[in-house]
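Asker: the following comprises the amino acid sequence and a computationally predicted model.
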Amino acid sequence: MKTEYENIKRIEAFIGGYFVTSYTFKIEFVRSEVIWEAVGDDFEPALMIQMDNESMNTFKEGISKCRILSWKNNYTDPHILDGTQWSLDIEFDDLRIEKSGSNAYPRE
């Protein structure tokens, strides 16, 4: 029996803030591809890595331990207007889950 985490097809994450370089991270589980990219004034070329099955399974075990599917949809610190924003899009065959935050994060 597969767990929910084994059924994830794609994850896209973003973290960034005002006047700083932001980053995106994409992982395609079906193709075993990871793409890391800086976005902003400090241009850095995207990094694409082809992962092996063992590495992909280790990554899924890690996100399972972080319990990302149990996180609230949004974490916000209303006392900070600037700072760091983040988002996480998790895709399954027929479902997309969005998590995000502004200057606040899940405990995991």
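Answerer: Okay, I see it. Numbering: from 1, shown residues only.

Asker: all contacts plus neighbour counts: C-alpha atoms, from now on.
Answerer: OK.

Asker: OK, contacts around E44?
Answerer: E37, A38 (C-alpha atoms under 8 Å, 6 or more residues apart in numbering).

Asker: hang on, it is in a strand, isn't it?
Answerer: No. Residue state for E44 (DSSP: H, G, I helix; E, B strand; the rest coil) corresponds to coil; a strand is not indicated.

Asker: what count of nearby residues applies to F92?
Answerer: If you count neighbours by other C-alpha atoms under 10 Å, F92 ends up with 15.

Asker: put this beside the first:
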Amino acid sequence: MTSYLKRCIELIKMFLSAKTTATLTRRDNMTNFRRVSPKCPKCSGNQTYDILPQLPNELEDEIYLEELFYNGVSIGNTTYHCRTCNYTWKKYKGRKPYRDIKRIYCGIGGYPGPYYNVEINVDKRQVKHKTSLPEVNDIKIVGNLVTDKEIQWLLSQLYKCDLLNWAEEYFKPVLDGTSWNVRIEYSSYCEIKTGSNFFPEKWDEFTEAVSKISSGDFG
């Protein structure tokens, strides 16, 4: 079973449970979708939550799942709010974190294809673009070197897309459709963003930047 189907089943079960359990509160519904929020950098309080871009003015752990289920939901968001002092902040701030990126892997596709995968090695200035059509067993891989100026342009575009502050997962329960993933590697750790039929706000700008740097289709 694919990870996408597993996720569909997980969300559907939770949705049905929320609809059929009379004692389930609005707060309970989103709790299992929460990620651990960090301490407030202003007051060091622990009463924090991550803000849902789809419903920015409501507490994420008090949102009823049905409000988001069919329209798409993002999980593991990176904009936080402190209930104690009302301070709001993002996980990443400014351009400096983008200069720490070592590699980026991204992929997108849906049945029956095509599927696109792009690997960007920032340090070596190497870009690899892969197109695959599983139905006809056709795979095309193109690699090229890019200039330092082009890499700096890419990092600037990623900053404008707010890539590092994307949520961990974007989900909309649609069979088939389009799945995507972005893996960002640093010196000692990595971050992974994934989605199924639901996308970050700046997704189009991101795909345009990836297409341009890789000289191939992406999206």
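Answerer: Nice, I can see it. These numbers come from a predicted model, not from an experiment.

Asker: excluding its backbone neighbours, what's nearest the residue opposite T147 of the second structure in the first structure once aligned?
Answerer: When the first structure is aligned by TM-score structural alignment, T147 of the second structure is paired with D52. Closest residue to D52 of the first structure apart from its sequence neighbours, by C-alpha to C-alpha, 6 or more residues apart in numbering: S32 at 6.8 Å.

Asker: how close does the equivalent of that neighbour over in the second structure get to E208 of the second structure?
Answerer: Counting by TM-score structural alignment, S32 of the first structure corresponds to R125 in the second structure. As judged by C-alpha to C-alpha, to the nearest Å, R125 of the second structure and E208 of the second structure stand 19 Å apart.

Asker: just C161 of the second structure next, same as before
Answerer: 11 Å.

Asker: on the three-state scheme, the spatially most central residue of the first structure is what?
Answerer: Central residue of the first structure (C-alpha atoms, centre = their mean): A13, 3.0 Å from the mean position. Secondary structure state of A13 of the first structure, per three-state DSSP, is strand.

Asker: ignoring the adjacent residues along the chain, who's closest to L155 of the second structure?
Answerer: Nearest non-adjacent residue to L155 of the second structure, counting by C-alpha to C-alpha, 6+ apart: Y98, 6.3 Å away.

Asker: which helix or strand contains the one you found?
Answerer: helix 96-99 (DSSP states H and E).

Asker: what ranges does the first structure have for its helices?
Answerer: Ranges of helices in the first structure, per DSSP state H, are 53-66.

Asker: which ones are touching the spatially closest residue to I35 of the first structure that is not a sequence neighbour?
Answerer: Nearest in space to I35 of the first structure, with sequence neighbours left out and distances taken as C-alpha to C-alpha, 6+ apart, is M48 at 4.4 Å. The contact partners of M48 of the first structure, by C-alpha under 8 Å, 6+ apart, come to E33, V34, I35, W36.

Asker: dump the residue contacts of the counterpart of T178 of the second structure in the first structure.
Answerer: Mapped onto the first structure by TM-score structural alignment, T178 of the second structure lines up with T84. T84 of the first structure makes contact with I15, G16, G17, Y18, S102, N103, according to C-alpha under 8 Å, 6+ apart.

Asker: between the residues you listed, which sits nearest D77 of the first structure?
Answerer: N103 (5.5 Å; C-alpha to C-alpha).
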